Structures are given as C-alpha cells and as structure tokens.
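> Can you look at this prediction? I've put the sequence above it.
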Amino acid sequence: MALSSTDIGSRTEFGSYFLSENATTKDPLTWIVLDRDAESVLLLTEFGIDCRCYHPGCGDITWENSEYRSWLNGEFYSTAFSADEKELILETVNRNPDNELYHTRGGNDTRDRVFALSLDEVKHYLPDTRSRQTTPTPFTLAKNLWTHKDKTCYWWLRSPGIMQYNAATIYYSGLVSDIGCFAGDEKVAARPAIRVRI
C-alpha cells in the first residue's frame, strides 16, 4: 500500500526487521497510521518488534540520554530501513515534558528519526485500552519478555515514570502507566514510531 493513500488507523508496510524466531532473515514491518497531514504520516509499529531496556543501571535518566533512544536512532534505524527509505523518514522535534503526576523531569527537547511515543501522544493517538494493546513478534517473544496469557505485552513510552530511573509504559491490558517500569528492565517491548514523508 502506498503511504500517500493510507488513512488514519490503517496498516501499511515500510522497512523490514527480524520478525521470525530464528532471526536469520528480515521481513516487512507493519505500521499503524496514527496521524497524517498533507506532507507526512506518523507511524507506529503494530507489534512489539524487539525487547530492550530503556537504560541500563539505576541512575537518573531522561529520554535524551537513554540507551533506548540511541538504539532506535542507531542500530534499529540502520538495520530496518534502506537508503531510499531513510530519505523519506523525517527528523521529528520531540517535546519531553515532565511527568505531571510525579514531577519527574522529562528533559530537553530532542530531534529524532525514530522515537517512542510520549504519555500525551499515546493518550491522544490511542485513546482507549484496546487500541494500545499489542503483542510481540516471534523474534521478540523468544527473548522472554513479560507477556500476559493472551500474549499481550508491556511496551515503552519515552516519558519519565514515578522516579527518575523509571520510564512510563503501557501495560498488557492497554492501561497507561505513569508510574512506569524500572529503566533497566529488559523484558519490555520496543514499539518504534516514525514520521515519513509522502
């Protein structure tokens, strides 16, 4: 499906990544169209496509300096997209406000090619629990991430959680967790977002 013809809420393929359990070949990535304007679409992976910690250790961290951000804009970006696809991925200026409930610092604004949604964005673009639920790919499941009996999983947001060493998450059930998970947890799914020129 051409990106120029996608509607909000539809699925489209763009890029490729390791999806099968054996991780020997890459397969097309499926994305949900969250938003669009005359020039671009905002995409979120349909599934949890990997299992990563937000940041190792137990020190204070914000999105700007997190290992998760470095991985998304480095290894994942390099692996998942061809040179032609990279030309279409726009640099997004992301605001990183403080956690309103717990007043933990969100940090500086960032410029990202690939990013995680914020608390505000996930509530806006995915307004109900069902729309926020996701399942892991076989590749991700093989990494022993936390899953519910129905195979839904936690996934990271970029916003801070209850402490400066926590990051906000989405629960199995699709509930938004402002408390979040310990940033060093390695059993939470990655669900990247990108903005692509059409």
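Cool, the structure landed.
> CA only for contacts and neighbour counts going forward, please
Will do.
> Quick one: residues contacting Ser10.
Under the criterion of C-alpha atoms under 8 Å, 6 or more residues apart in numbering, the neighbours of Ser10 are 32-33.
> how close does it sit to Gly74?
Applying C-alpha to C-alpha, to the nearest Å, the value for Ser10 to Gly74 is 27 Å.
> Now tell me what touches the lengthiest strand in the chain from outside.
When the chain is parsed with DSSP state E, its longest strand is strand 26-36. Here strand 26-36 makes contact (C-alpha under 8 Å, 6+ apart) with 6-19, 41-47, 125.
> So among those, which ones count as buried?
The neighbour-count criterion (16 or more other C-alpha atoms under 10 Å) marks 6, 11-12, 14-19, 41-47, 125 among the contacts of strand 26-36 as buried.
> Give me the subset of these that lies in strands.
Taking DSSP E as the definition of strands, the buried ones among the contacts of strand 26-36 contribute 11-12, 14-18, 41-45.
> Need the max-distance pair from these.
Every pair in those was compared (C-alpha to C-alpha); the two farthest apart turn out to be Phe18 and Val41, at 23.4 Å.
> What about Leu117, how many residues nearby?
When neighbours are counted by other C-alpha atoms under 10 Å, Leu117 registers 22.
> Touching, it and Leu157? I think so.
Yes. Leu117 lies in contact with Leu157 (C-alpha atoms under 8 Å); the separation is 5.3 Å.
> what's the nearest residue to Asp50 if we skip its chain neighbours?
Nearest non-adjacent residue to Asp50, counting by C-alpha to C-alpha, 6 or more residues apart in numbering: Thr140, 4.7 Å away.
> then this one, side by side with the first:
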Amino acid sequence: MKNYEIGSILSFGNYNWRVLDIKENSALIITENIIEHRVYHDAYKQITWADCALRFYLNGEFYNTFSATEKSKIVSVINKNDDNQWYGTDGGVDTKDSIFLLSIEEVTCHYFGNSSSKLYEPGKNQRYWFERKDDNNNKRIARFEGKTGVWWWWLRSPGRVNLKAVYIHGDGNVGIQGNNIFKGNISDGKCTGGVRPALWMKFY
C-alpha cells in the first residue's frame, strides 16, 4: 500500500490527481487540471445533479475509460446534494456516484481552504459571487490540461435557479449564482464549463 498524503499528486488512469482527503484505506482525489469542457446538461431545463447529463457521462462513458483493475479501486459513495445556501434552490436527492463533481460546500469549507463564513454569512455586497479578495481564491484556480491560461470549472451544486449550476471562476472566485447549464458562460467565449472529476480511490 502506498503512503499518500493530503495535497500529494498521484497518477491514476490517464490523469494526474490531487489528494484532498484520506479516510481509512481510501483517498478522495480530484484531477489536478481541468481535463475537458462539457455542458452540465444537454438541454435548457430545470435540472439537479441527480438527473444531469454530466453526471451520467462521468459515471458511464468516462468511468469506462478506466481499466478493470482501476475500476476495482474506485469506491461508489452516496453524495448529499444540499440546496443552494444563498438562494435555497433545490439540490435534489442524494446520489450514488462512482465519479462526481465536488459540491460548493466541499470546495469552500473543506478542501480548498475554509471560506465557510462567506458561504454562510455573506456580506451585503455579495450577491452573485464570493469576495474577489477571498484569500482562498488562488487555491481554486485551475488550468486546462495542455492549454495556457486559466479556465472556469463546474461544481455539482445548483445555482440561483435550477437552470444554473455553481462554478469556480477563472480567478478562483466562487460563482454561487451559477452559469447556464446548457450554454455555460457565453460572455467569456468559453461556453461549456471545465470538468474536474473527483472520486474515492482505494489504496490497494
């Protein structure tokens, strides 16, 4: 059994992954970079993580890119899908996932620094995003594999309405109001959001 530490980088499948958490003989890992761009859902309609196209892709086509040996190391988990903390938007039912996106709470309270005060006690000027001066923003910045520049990436949590999903802006700020699930953010010329899959992996 290899000795992994939180923050270390490991190779699994075709990608490099960062260790976010360790429990017993398993590690929560997320791809170090954005690995591709996809829409959250393939139609503009009210949707939650449980029924979105991106979830089915990650647990289907993407999951099947792993070898049988690699699949045996992936742990299926039950993910809780909370309502949006600012807007009360329905987060949907709990889901059983082999591969998933992180939630807003996981990203802002646990694995990329603690910005919980901004999530649960927003300032009067916080309407759509966290504060741009949040000290933890730089921890959330992600590159697109093989490309220059920084790019935004999806979380699984619902945005202001169920036509939007929360995202991490290119500067690491949290877009809690969300981007369009079907068209992403047309204004920045990068219509579909970045994907950083996460999963629990057995050490052996």
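Nice, I can see it. Small disclaimer: the values here were computed from a predicted structure and weren't measured.
> Need the TM-score between these chains.
Between these two chains, after superposing, the TM-score reads 0.85 (TM-score structural alignment, normalised by the length of structure 1); 173 aligned residues with a C-alpha RMSD of 1.2 Å.
> sorry, back to before: now name the helix or strand holding the residue nearest to Asp50 of structure 1.
helix 138-141 (DSSP states H and E).
> Does that helix pack against any helices or strands, and if so which?
Applying 3 or more C-alpha pairs under 8 Å, 6 or more residues apart in numbering; DSSP states H and E, one finds that helix 138-141 of structure 1 makes contact with strand 50-52.
> And the strands in structure 1, which stretches?
In structure 1, the segments counted as strands under DSSP E are 11-18, 26-36, 40-45, 50-52, 92-94, 110-112, 155-160, 166-170, 176-182, 188-190, 193-197.
> For the first one, name the packing helices and strands.
Right, the one you point to is strand 11-18 of structure 1. Based on contacts counted as 3+ C-alpha pairs under 8 Å, 6+ apart, the elements that strand 11-18 of structure 1 packs against are strand 26-36, helix 77-80.
> contact partners of that strand?
Outside strand 11-18 of structure 1, the residues touching it (C-alpha under 8 Å, 6+ apart) are 1-3, 6, 24-33, 46, 49, 79-82, 85, 139.
> Now, of those residues, which are buried?
Buried positions within the contacts of strand 11-18 of structure 1, assessed by neighbour count (16+ other C-alpha under 10 Å), are 3, 6, 29-33, 46, 49, 80-81, 139.
> ok, which pair from those is furthest apart?
Pairwise distances across those peak at 27.1 Å for Thr6 and Phe139 (criterion: C-alpha to C-alpha).
> Tabulate the buried ones among the contacts of strand 11-18 of structure 1 (a markdown table), appending distance to Val93 of structure 1.
Converted to a markdown table, those look like this (distance: C-alpha to C-alpha, whole Å):
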| residue | distance to Val93 of structure 1 |
| --- | --- |
| Leu3 | 21 |
| Thr6 | 23 |
| Leu29 | 23 |
| Thr30 | 24 |
| Trp31 | 20 |
| Ile32 | 20 |
| Val33 | 19 |
| Glu46 | 23 |
| Ile49 | 23 |
| Ala80 | 21 |
| Phe81 | 20 |
| Phe139 | 30 |
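> Pick the one among those closest to Leu175 of structure 1.
Closest approach between those and Leu175 of structure 1, by C-alpha to C-alpha: Glu46, at 16.8 Å.
> And the closest one, what's its match in structure 2?
With the correspondence set by TM-score structural alignment, Glu46 of structure 1 lines up against Glu32 in structure 2.
> Contact partners for that match?
9, 16-18, 142, 196.
> Over which residues of structure 2 does stretch 97-114 of structure 1 lie when aligned?
By TM-score structural alignment, stretch 97-114 of structure 1 lines up with residues 82-99 in structure 2.
> Contacts for the matching stretch, please.
The set of residues that contact stretch 82-99 of structure 2 without belonging to it, under C-alpha under 8 Å, 6+ apart, is 48-50, 55, 58-59, 63, 74-81, 119-120, 157-162, 176, 197-200.
> again, only this time at 6 Å
Counting by C-alpha atoms under 6 Å, 6 or more residues apart in numbering, the neighbours of stretch 82-99 of structure 2 from elsewhere in the structure are 48, 58-59, 76-81, 158, 160-161, 198-199.
> if I look at Asp129 of structure 1, how far off is Ala83 of structure 1?
Wrong residue type there; residue 129 of structure 1 is Thr, not Asp. 36 Å.
> higher neighbour count, these two?
Between Thr129 of structure 1 and Ala83, counted using other C-alpha under 10 Å, the more crowded position is Thr129 (15 against 8).
> which non-adjacent residue is nearest that one?
Nearest non-adjacent residue to Thr129 of structure 1, counting by C-alpha to C-alpha, 6+ apart: Gly174, 4.2 Å away.
> Now Ile34 of structure 2: closest residue in space, sequence neighbours ignored.
Taking C-alpha to C-alpha, 6+ apart as the measure, Ile34 of structure 2 lies nearest to Phe144, with 4.6 Å between them; neighbours along the chain are not counted.
> For burial, what's the neighbour tally of the one you found?
Taking other C-alpha under 10 Å as the neighbour definition, Phe144 of structure 2 ends up with a count of 20.
> try Asn94 of structure 1
Asn94 of structure 1: 17 surrounding residues under other C-alpha under 10 Å.
> which residues does it contact?
Counted by C-alpha under 6 Å, 6+ apart, Asn94 of structure 1 has contacts 109-110.
> and with 7 Å instead?
Residues in contact with Asn94 of structure 1 (C-alpha atoms under 7 Å, 6 or more residues apart in numbering) are 109-111.
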